[in-house]
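Colleague: predicted model and sequence follow; I will ask about them next.
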Amino acid sequence: MFRPIRTLMLVVVAFLAGLFVERANQRDGCLDRGGAMSEGLCIGVEE
């Protein structure tokens, strides 16, 4: 009984870690181009 719960918890943790890594990558890319992050959006970058 414990194994399916443990597997589900590991999948959730991996998913959340992926979200945090992707958000950090987006923020870094925005800052590298001279923008600023505001509520999850990159503001002030000219294309």
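Modeller: Alright, I've got the coordinates.
Colleague: when you work out contacts or count neighbours from here on, use the C-alpha atoms and nothing else.
Modeller: Fine.
Colleague: where along the protein do the helices fall?
Modeller: Remark: helices assigned in the chain by DSSP state H are 2-32.
Colleague: what's the burial count for V11?
Modeller: Number of residues near V11 (other C-alpha atoms under 10 Å) recorded here: 12.
Colleague: equivalent analysis for R23, please.
Modeller: So R23, with other C-alpha under 10 Å, has 13 neighbours.
Colleague: okay, one more to line up with it:
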Amino acid sequence: MFGLIRLPFLLAIVFFAGVMYERSEKNKLCDEIGGESRNGLCVMRAVK
């Protein structure tokens, strides 16, 4: 019975950890190509 209660909580934790990891990787990639992350979007910096 305890396993049935624990399973959804563990799945939620793993899901949100995956979302946070993917956001982190996306931000790193955006920085590598010369962009800037704003509100979850990669915005290219203006070239002067």
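Modeller: Sure, I can see it. These figures come from a predicted structure and were not determined experimentally.
Colleague: TM-score for these two?
Modeller: Laid over one another, the chains give 0.88 as their TM-score (TM-score structural alignment, normalised by the length of the first structure), with 45 aligned residues with a C-alpha RMSD of 1.1 Å.
Colleague: residue contacts, E32 of the second structure?
Modeller: E32 of the second structure makes contact with no residue, according to C-alpha atoms under 8 Å, 6 or more residues apart in numbering.
Colleague: any idea how far the residue in the first structure that it lines up against lies from F2 of the first structure?
Modeller: Using TM-score structural alignment as the criterion, E32 of the second structure maps onto D32 of the first structure. According to C-alpha to C-alpha, to the nearest Å, D32 of the first structure stands 45 Å off from F2 of the first structure.
Colleague: now swap in L19 of the first structure and tell me
Modeller: The spacing between L19 of the first structure and F2 of the first structure, counted by C-alpha to C-alpha, is 26 Å.
Colleague: cool, and G35 of the first structure?
Modeller: Counting by C-alpha to C-alpha, the gap from G35 of the first structure to F2 of the first structure is 46 Å.
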